[in-house]
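S.K.: Sequence first, then the predicted structure, then my questions.
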Amino acid sequence: MAEAIDPIRPFSDLDHDHDGVLSSAEAHASPRIGADWQRLDANGDGVIDRSEIGKVLDETPPTAEEADR
């Protein structure tokens, strides 16, 4: 799956409002992430945080704020 995520658009570039999560609109800016939206939103809260996408991308662990969500 990692190769299916758009490597040119890292999480921080997609997070336009810099709130630490990707809304549906932000995630869909990358067709590959948007197409896998439901699977990536593992906890079903309507947003994708670094911990959720990091499982796929092997990215940096979530910040303390993200971990508290």
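M.R.: Arrived safely.

S.K.: from here on, contacts and neighbour counts on C-alpha atoms
M.R.: Will do.

S.K.: Name the next helix or strand downstream of the longest helix belonging to the chain, please.
M.R.: The residue-count maximum for a helix in the chain (DSSP state H) belongs to helix 50-57. Counting by DSSP states H and E, the next helix or strand C-terminal to helix 50-57 is helix 64-67.

S.K.: put this beside the first:
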Amino acid sequence: MKKVIFATGLFLAAATAFAVTDKLDPQLVAKKAESIEKVDVIAKLDQDKDGKLTIKEAMSDPVLLASFGKIDTDGDGQISQSEMEAAKLTEQEQGS
């Protein structure tokens, strides 16, 4: 019973999110999606769940691994959320 209630709530939340998204600025939605995507990369690869990626944790993503030194701007051997976001902004500026 709890699973049915939870699934129904999840469905209603998703339906509401899609309905609201139609009324939002497409650029804002895209920017938010990119931010979530970067958070997902950290969440997905962060084995010790400290909110940062080490080079060892980044080894399973060849693209991230190849860019590790550029993204790790403070040189501490870890990629923080702010460094990941800054790398995405730099990538967007260069693409413009």
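M.R.: Perfect, thanks for sending it. If you're wondering where the values come from, they're calculated on a predicted model, not measured in any experiment.

S.K.: quick one: TM-score?
M.R.: Here the TM-score for the pair of chains, by TM-score structural alignment, normalised by the length of the first structure, is 0.65; 51 aligned residues with a C-alpha RMSD of 1.7 Å.

S.K.: And for the residue mapped onto residue 28 of the first structure from the second structure, the neighbour number?
M.R.: Under the alignment defined by TM-score structural alignment, residue 28 of the first structure corresponds to residue 59 in the second structure. Neighbourhood size, residue 59 of the second structure [other C-alpha atoms under 10 Å]: 15.

S.K.: nearest spatial neighbour of residue 20 of the first structure, skipping sequence neighbours?
M.R.: The shortest distance from residue 20 of the first structure to any non-neighbouring residue, by C-alpha to C-alpha, 6 or more residues apart in numbering, is to residue 49 (6.5 Å).

S.K.: For the one you found, list the residues it contacts.
M.R.: 20-22, 62, 66 (C-alpha atoms under 8 Å, 6 or more residues apart in numbering).
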